[in-house]
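Visitor: here are the coordinates; sequence isn't available:
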């Protein structure tokens, strides 16, 4: 499974809201700057019209009084009431030369705009652009009235206005994000309950149910979750019941097979040994050369009876309910130590009081240990196998470790691991099997004591 980065839904939605809000602020700022630029140029056009009209009146007055002294153009009268910081008034003749120019000084701004903003603003709006109006008297063009503003002044004014928007954005955006995050946290609070419910379902607590939610979407999830939990609980109960019946049937078949082997095959082997003994006595008197064959038959029958005795012990274990789990497991381990002839060493340790353990759990634990020891000794070729059985207040833990070959559990255990899993599942327990890094394997079984409330496997059939 790929490891993908995880993002909190509230944070992701809040960031998206912040990005959309910032984009809206940027659009509003751009609209404001465009509107302000147009208003500034419209103002320059109006001033240029006023200057041109004033100059036309001056030229008309000169021609009317026929004054030989001409002070045209004279921008002083108009500059008295239109001048602003950074504004320049000029008269450009028809030859293109500036005949008169009047500019007002501009104080250095207290907070000059950043160079990046200055370059950005000048590239988009051209703040030094002039506004010109022709000066026409009696149909003849005398020149142009030219009005302009120093680019630095217009840029500083634009930055001053944009700064107020940025200040508003700096205050409003974090506040908006905080409010959105709080609203999302409140609206998505039920998702914590959904996550907790899923975690409990994953832990095999199928009794988990979600409460009603206010949101329609979450209510639909709640209905689907509860329906799924009910279906899983029903399916698991049916599976557990079927597993108990199958295990009970398997144990009954083993007992039946053990009886058949003991009654038929065991008696036949005993008869063969008796016949071999009788034949040896006859051969000792009449034909001594047959003594070796008679002894071979007897030894073969004895070996088969030993093998049969071990098979019967695995098929029909001692009565765990009468002997107790501790005594039965100690006998099982002692039997394996005796049969291994020093090739494999088995050890077992108990921690807890197992006298009151129900027969259902005792029988299943015995079968699990029996299968695990067989796997470790025959399939893993282990030299040391250690068992530890611990009984707590609410569960029983079984740990089996060996130093055998660290192979795949299925290939190593065959159907044995599957049988153990089924027995553990029937008791609502958990089983894990893993290979150790340095060789060997570890089997862990945890069975809740609540499984004792279930009917015994023999009665489940």
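Guide: Perfect, thanks for sending it. If you're wondering where the values come from, they're calculated on a predicted model, not measured in any experiment.
Visitor: rest of the way, CA atoms for contacts and neighbours
Guide: Noted.
Visitor: can you map out the helices along the stretch 101-250 of the chain?
Guide: Under the criterion DSSP state H, counting those that start in this stretch, the stretch 101-250 of the chain carries helices at the ranges 115-125, 151-187, 190-202, 216-260.
Visitor: In addition, the following structure is provided for comparison:
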């Protein structure tokens, strides 16, 4: 879950809890107000009944045990005004049946929903009556009982709760919206930091984060900037070391190729000549020795062929003298010749194997390519062709080189239809692919492994710049 979403949900939960608490408090306060109003109505009726009774005694002289105190005057309009709307009052004089009078429902509002009525009844129960005694001449003359009508109480509670909670909900929605905007604005640096880290993952170590206003984000930005600077320095050092290692490797290959050619090649040439001389001298007298000599000569020829292919891998053609385009053509021709040799050496009746055909496409001129960039491209192409031939069963392997963009550099792609999976190749990268990555990274280029346009096989693409190598590499 995103941090902004989580914070918004927490704000909504807090707002909902506050609204629930406010609703409960308002309902409790309304119930307390209803109880207080019932008490006040009872007290007012008692005072009014007492005053009416005294007027009866004073003006009509009605006294004695059978006197009808305040009857029927207590039902007058003056008495109705002292009973709050929604309340019912019963007045019972001594030894008489009680007489009930209720206030009107004017201003009580609309009827509440059924769920609110049920909740209010469950929380507070039925309204409790308030009882007061009317005393005249220090003796009890009657009793007043005031009680809030349940429907009126529910209406009053719903009216107050709906108004208060509605206002509170509107305020809470506004506060929540403002809080969301403020929190979103405060968390905007996090998105920028994440984008910077993603770019760092791709090898862009030249990015720097600004100093944010928030202290916590400012500390994170400073740490990220220090990390990118350190990674850039480390990557530059590693690239320089890798380039030096490849230079040493090329020097060692040249030395090894020279030694093999001078020493091993001369020995094989001498052994072949001696075997031919022995076969010619013993052909008549000792045909068995001549046969062994011819066998030695055949073995020597095979060893010479192996030596030539090894020398071709160790020591590429002289790019300054031959040129990159002809060197790549010779490399493709060597792979096609190797496939033809395998097909010719296949025993009769054996199950035929797919012998891949190697193709070369060159776009633009490669004459302006620097020697070092051309050598690295040759080595990368050599390793890519080896991987395509060894780790798949392609019927065609196509090498494409584009060198007509001096700004972009050399673009190389090796595409095969061997049915391999790029993701599996990425997960189980061997030393050959690791070497390609390191070489491209040391040169400041980019490398990508994907499916070709046809959707079958693997396509390895690399870009090698002409100019000075940048500090880092970007792997697609």
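Guide: Sure thing, it's come through. Just so it is clear, the structure is predicted and the values come from calculations on it, not from any experiment.
Visitor: want to try TSV for the helices of the stretch 101-250 of the first structure, with distance to residue 297 of the first structure and mean neighbour count as columns?
Guide: Compiled in TSV, the helices of the stretch 101-250 of the first structure are given as follows (distance: least, CA to CA, whole Å; neighbours: other CA atoms under 10 Å):
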stretch	distance to residue 297 of the first structure	mean neighbour count
helix 115-125	108	12
helix 151-187	85	16
helix 190-202	60	15
helix 216-260	23	16
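Visitor: of all these, which lies closest to residue 48 of the first structure?
Guide: Among these, helix 151-187 comes nearest to residue 48 of the first structure, with 17.0 Å by CA to CA.
Visitor: Could you name the helices and strands sitting against that closest one?
Guide: helix 9-65, helix 115-125 (3 or more CA pairs under 8 Å, 6 or more residues apart in numbering; DSSP states H and E).
Visitor: now that helix: how far from the chain's centre is it?
Guide: Centroid separation for helix 151-187 of the first structure versus its chain: 35 Å, with CA atoms, centre = their mean, to the nearest Å.
Visitor: mean deviation of it from the second structure?
Guide: When the second structure is overlaid, helix 151-187 of the first structure sits 2.4 Å from its aligned residues on average, using mean CA distance after the TM-score superposition for the first structure.
Visitor: now the angle from that helix to helix 115-125?
Guide: Comparing the axes of helix 151-187 of the first structure and helix 115-125 via axes from the mean of the first three to the mean of the last three CA atoms, to 10 degrees yields an angle of 110 degrees.
Visitor: between the helices and strands packed on helix 151-187 of the first structure, which one is nearest to residue 206 of the first structure?
Guide: Among these, the nearest to residue 206 of the first structure by CA to CA is helix 9-65 (27.2 Å).
Visitor: The closest one to helix 115-125, inter-axis angle?
Guide: Interaxial angle, helix 9-65 of the first structure versus helix 115-125 (the same axes, to 10 degrees): 60 degrees.
Visitor: hmm, back to that, among the helices and strands packed on helix 151-187 of the first structure, which is nearest residue 171 of the first structure?
Guide: Closest of those to residue 171 of the first structure is helix 9-65, at 11.9 Å (criterion: CA to CA).
Visitor: Please state the offset of that closest one from the chain centre?
Guide: On CA atoms, centre = their mean, the centre of helix 9-65 of the first structure falls 52 Å from the chain's centre.
Visitor: Could you do stretch 286-302 of the second structure as well?
Guide: On CA atoms, centre = their mean, the centre of stretch 286-302 of the second structure falls 70 Å from the chain's centre.
Visitor: who's in contact with that stretch?
Guide: Residues outside stretch 286-302 of the second structure that contact it (CA atoms under 8 Å, 6 or more residues apart in numbering): 268, 269, 271, 272, 275, 276, 278, 279, 280, 281, 282, 283.
Visitor: I'd like the residues you listed written out as TSV, with distance to residue 234 of the second structure and neighbour count added.
Guide: Shown next, in TSV, are the contacts of stretch 286-302 of the second structure (distance: CA to CA, whole Å; neighbours: other CA atoms under 10 Å):
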residue	distance to residue 234 of the second structure	neighbour count
268	48	19
269	50	16
271	52	17
272	53	21
275	58	23
276	60	17
278	63	17
279	63	23
280	66	14
281	68	14
282	68	15
283	69	14
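Visitor: ok, so of these, who is nearest residue 445 of the second structure?
Guide: For the contacts of stretch 286-302 of the second structure, the nearest to residue 445 of the second structure is residue 268 (42.2 Å; CA to CA).
Visitor: Disregarding flanking residues, what is the spatial nearest neighbour of the closest one?
Guide: residue 300 (6.2 Å; CA to CA, 6 or more residues apart in numbering).
Visitor: could you pull out the strands for the stretch 301-450 of the first structure?
Guide: Along the stretch 301-450 of the first structure, the segments classed as strands by DSSP state E, counting those that start in this stretch run 345-351, 384-391, 395-402, 430-435, 441-448.
Visitor: by contact count, what packs against the third one?
Guide: Okay, so that is strand 395-402 of the first structure. strand 384-391, strand 441-448.
Visitor: list the buried ones in that strand?
Guide: 396, 397, 398, 399, 400, 401, 402 (16 or more other CA atoms under 10 Å).
Visitor: That strand against the second structure, how far on average?
Guide: Strand 395-402 of the first structure sits 3.3 Å off on average (mean CA distance after the TM-score superposition for the first structure).
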